[in-house]
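Participant: dropping a prediction and its sequence here:
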Amino acid sequence: MSELSEKNLEEVVMKIMSQTTEKGGNLTRNQPDDELSKLKQKVDTLLQPPPEFKTGDVVKWKKGLKNKKYPEEEQLVMVIQELEEPIIQSERDSGTPYFREPLDLILGVLDQDGDLMLYHYDKRRF
């Protein structure tokens, strides 16, 4: 992934915002600055360099970056393994949020029955 400068990031976000509001998307026309601020904050959070994870670390989703059903928003999970090379699933349709998502972190999650389930995630989200 290429690095974005602060100026480039702001230009990209402004372009997205103008396209969305012009098309009558999910954003309200009377609060674009608030939406822009939220979007920029979440993008900044996602693009922060992730820490090095070690087996046994306990983690949870970064606020606003949950993109899968499990774990729950505040549920604590345990790092099983950080992969050296991410798994890139290119089979998914490019119209989904999972297209080319780098899966480089295996986490242990307790399901509703208390069973341990292992899932792959993008480490930038934790």
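Facilitator: The structure has been received and is ready for your questions. Numbering: from 1, shown residues only.

Participant: CA atoms for contacts and neighbours, from now on please.
Facilitator: Fine.

Participant: ok, the nearest residue to Leu116 once chain neighbours are set aside - contacts?
Facilitator: The shortest distance from Leu116 to any non-neighbouring residue, by Cα to Cα, 6 or more residues apart in numbering, is to Leu110 (4.7 Å). Leu110 makes contact with Val77, Leu116, Met117 under the criterion Cα atoms under 8 Å, 6 or more residues apart in numbering.

Participant: this is the comparison structure:
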Amino acid sequence: MSDDMVDQSEENQPKTLVAPSAPDFLTIFRQEEEAELAKYKSYANSAVYADHLQRALASLQDPSEFQAGDLVQWKTFLRGAAYPAYGSPAIVVEFIDRAEGVDADDERDDVVIGYLNGDQDLRMITTDSRRLTPWDASARK
């Protein structure tokens, strides 16, 4: 093939990836939001909701003491993040000195906890220490 000839075969043409359009993502997002709202409304209208709400507050108001290196887990009704899973341990990494005057609608994230993800890498998140309790190894399934 000479320098003036250009290969126009399909194999040598740039490939374009077709991604879902923005409205598709928006539709999926809205459907997930609607499903979460329906789930909440169902639970909020259940006979146990008020009792669970009161138990959550009582648990939040009953703090535990921790230090770096302690294994902890979420208190019932108080998981503040998707990970670690309920009943699974996390490790206290450090405490954060939060300034006074935090907005009332803000979480009071005052502790860094770590957990190992599925790739066995340590991930860290901040959370409100009132959401945590010492890990109970005997409760593992």
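Facilitator: Arrived safely. Everything numeric here is computed off the predicted structure, so don't read it as measured data.

Participant: if we can go back for a sec, please pull up the equivalent of the residue nearest to Leu116 of structure 1 in structure 2.
Facilitator: By TM-score structural alignment, Leu110 of structure 1 lines up with Leu116 in structure 2.

Participant: follow-up on the earlier one: name the nearest of the contacts of Leu110 of structure 1 relative to Gln89 of structure 1.
Facilitator: In terms of Cα to Cα, no member of the contacts of Leu110 of structure 1 lies closer to Gln89 of structure 1 than Met117, at 19.9 Å.

Participant: can you tell me the element the closest one falls in?
Facilitator: strand 116-121 (DSSP states H and E).

Participant: have a look at how far, on average, that strand is from structure 2.
Facilitator: For strand 116-121 of structure 1, the mean deviation from structure 2 after alignment is 0.9 Å (mean Cα distance after the TM-score superposition for structure 1).

Participant: could you list every helix and strand in contact with that strand?
Facilitator: strand 102-110 (3 or more Cα pairs under 8 Å, 6 or more residues apart in numbering; DSSP states H and E).

Participant: check what contacts whatever helix or strand Ser37 of structure 1 lives in and list those residues.
Facilitator: For Ser37 of structure 1, the host element (DSSP H and E) is helix 32-47. Contacts with helix 32-47 of structure 1, where a contact means Cα under 8 Å, 6+ apart, come from Glu10, Val13, Met14, Met17, Thr21, Leu27, Lys62, Gly64, Leu65, Arg124, Arg125.

Participant: so how do I select the buried members of these in ChimeraX?
Facilitator: Buried members of the contacts of helix 32-47 of structure 1, defined by 16 or more other Cα atoms under 10 Å, are picked up in ChimeraX with:
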select :13,14,17,27,124,125
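
Participant: all set now, cheers.
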